[in-house]
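[1] missing the sequence, but the structure's below:
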C-alpha cells in the first residue's frame, strides 16, 4: 500500500534532506527508522529537498510497503526508531497514485530572524540574526517586486540542479513580533539556496545599504554575483507543501505553533 507521512526535523545536525554516502541526512535516518519498524527496506519520496541546517515542520513523504500497519502505528512505531530531532507527525493512506513531489501545488517556507544587539543563545541555530535595525516597509516594497512568475537566476546557487530557474512566487509576507521578524514565502517551487539568497538581499535593503530599486535590478540582471551574500540557514523552516483539497493532506503540525506569529496568522487575528 502507499503511505503518506508528515515529518518534522531540526536540521542543524544533518547534511540536508537528500540521501548521501555519509548517511547523515534526514532521509537516510528516516528510512533507517522506517526499515526497522517494518522489517523491510523502505525508500521514501519527499515533497521538497532541504539543505544543510534547514529545518522541516511538515515535510511530506510517500512510500510503498506490503506490510500492513494502522495509522497510529506508522506514527508511534516509526518514532520509536528515530532520534529526538526527527519525528513523524501524522500518517495517512492516500490514493494509490499519490506523489508527494509531483502532486504538490506549491510549497511554503518561513524564515525567523532575531533583530538584536546581542546574538541568540537559547534559540541559537533556530533563528537567523542581525544586529542592525531593519525597515519593514522597505523590505515589503522589495518583496512586492518578486510576486508572479520570474527568472530567479540571480538568487540561485551554482550547485542548483533545477531544470529551469523560472518559478512563481505567490506571496511573501514580512511581519515583526517583538524582536523577531518572520518572512513567509509561498511559491510553486524554490531553487537551491533561493530563500537564503533572497534573505541576504532583503536585509541589504532593510538596513538601508541598498535601495529598493537595486533589488529590481538584481532580479532583472539574472546573475548571482550582483545579489547579496547567502544568508545562514539557521532560521529557515520548510513549513510544507500543499495539495488539492480532495487529497486531504494535512498542512499543519504542532511544531508550527511556536513560530513567532503563527497562531495569529492561522486564526486571522
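    Here it is on my side, so go on. Model, not experiment: these values are computed from the prediction. Numbers count the residues shown, from 1 in each chain.
[2] Going by C-alpha atoms from here, please, whenever you check contacts or count neighbours.
    Will do.
[3] ok, now how distant is residue 212 from residue 187?
    When CA to CA, to the nearest Å is the yardstick, residue 212 and residue 187 sit 21 Å from each other.
[4] Count the residues that sit near residue 39.
    By the criterion of other CA atoms under 10 Å, residue 39 has 10 neighbours.
[5] One more: residue 237?
    Counted with other CA under 10 Å, residues neighbouring residue 237 total 28.
[6] So it belongs to a strand, correct?
    Yes: secondary structure assignment (DSSP: H, G, I helix; E, B strand; the rest coil) places residue 237 inside a strand.
[7] That one: what's it in contact with?
    Residue 237 makes contact with 54-57, 109-111 under the criterion CA atoms under 8 Å, 6 or more residues apart in numbering.
[8] Nearest residue to it in space, ignoring adjacent ones along the chain?
    Excluding its sequence neighbours, the residue lying closest to residue 237 (CA to CA, 6 or more residues apart in numbering) is residue 55, at 4.7 Å.
[9] okay, now the one to match up with it:
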C-alpha cells in the first residue's frame, strides 16, 4: 500500500471549505476524492493537514491518501490537474512513508490575511481581501502583535465554545506589510484554533482604528471571553500558505 502526499493550491470562494459534507460536491476534499476514485477505482479518504472554512484559500495545503495504484507520480500529477476544476491545483505529488499523516505530523502552519485599506474599494481585490476603509494606526497594531506572540491560551480568540483538547498555542511571528492600499498580515505558529486568525485580525483592525485599546489583548487572554475580542473578519482574505513538518 502506497502513501501519497499532495501539496494543493485552491481558490476557496466557490466552496464550503475543505471538509467533505456527506456526498456534497461543494468541498475541496470531495472534489479531490472524486478524482482519486476516477484515477485508481478505489474509494479513498484523503486526509488534510486541517480544515479550512468556506471561502478560505490555500497556497500550500498538504494532504495524503493510501492507494494500491501503480501509477507513476508524474502521471498522478497530470491526472489530477486534468480532471480537477481549474480553481483546485495539485502542485506536487510525492511518495510518503507509510506512517506519514498530513494532520498529526504537522508541526506548524503559516497563514496570510489581506485587508484592502482605502476609502474606495477594489473591484479586483474584493474576492481575496477584506475591505476596511477606516484609517489605521500601524504602530498600535504592531504593538498589539507583540503581545500575541508566544505561548498563550487563545480560546478568547477562537470560535470554540468549549474544548476538551488544549487551546494553548504558540505564535512564533506576526508581521504586517503594506503595499499601497493592501495590508498583508502573516502568521506563523504551531497551530491555530477555529477562526483564530480571522478573529485576531478583526481585533488588530479595531485596535488600529482606535475603537479598542492595545491592553485589550491582555484582558482577553486573562478573561478568555470571545465577545471581548474583535469581529471575525470574512474568509475571503485568508490563505493557508504553508504547512510545516519535521
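    Cool, got the structure. Predicted, not measured: the structure shown is a model, and the values here were computed from it.
[10] follow-up on the earlier one: which of the contacts of residue 237 of the first structure line up with contacts in the second structure?
    Of the contacts of residue 237 of the first structure, the contacts whose aligned counterparts also meet in the second structure (both residues aligned by TM-score structural alignment, their matches' CA atoms under 8 Å) are 54-57, 109-111.
[11] With secondary structure as new columns, can those residues be given to me in CSV?
    Output for these, formatted as CSV (three-state DSSP):
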residue, secondary structure
54, coil
55, strand
56, strand
57, strand
109, strand
110, strand
111, strand
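[12] Highest neighbour count among those residues?
    Each of these was scored by neighbour count (other CA under 10 Å); the top score is that of residue 55, with 30 neighbours.
[13] Aligned to it, what sits in the second structure?
    Using TM-score structural alignment as the criterion, the counterpart of residue 55 of the first structure in the second structure is residue 57.
[14] What segments of the stretch 1-150 of the first structure are strands?
    For the stretch 1-150 of the first structure, applying DSSP state E, counting those that start in this stretch gives strands covering 2-9, 45-46, 55-64, 86-92, 106-115, 128-130, 148-151.
[15] In the second structure, what stretch matches the fourth one?
    I take that to be strand 86-92 of the first structure. The alignment of strand 86-92 of the first structure onto the second structure (TM-score structural alignment) spans residues 88-94.
[16] got it, and the shortest one?
    Counting by TM-score structural alignment, strand 45-46 of the first structure falls onto residues 47-48 of the second structure.
[17] Then stretch 165-183 of the first structure?
    Structural correspondence for stretch 165-183 of the first structure: residues 167-185 of the second structure, per TM-score structural alignment.
[18] what does the matching stretch contact?
    Contacts of stretch 167-185 of the second structure (CA under 8 Å, 6+ apart): 112-118, 142, 145-146, 148-155, 186-193, 201.
[19] List the buried residues for it?
    167, 169-171, 174, 176, 181-185 (16 or more other CA atoms under 10 Å).
[20] again, but for stretch 230-245 of the second structure
    Within stretch 230-245 of the second structure, the residues that qualify as buried are 230-244, counting by 16+ other CA under 10 Å.
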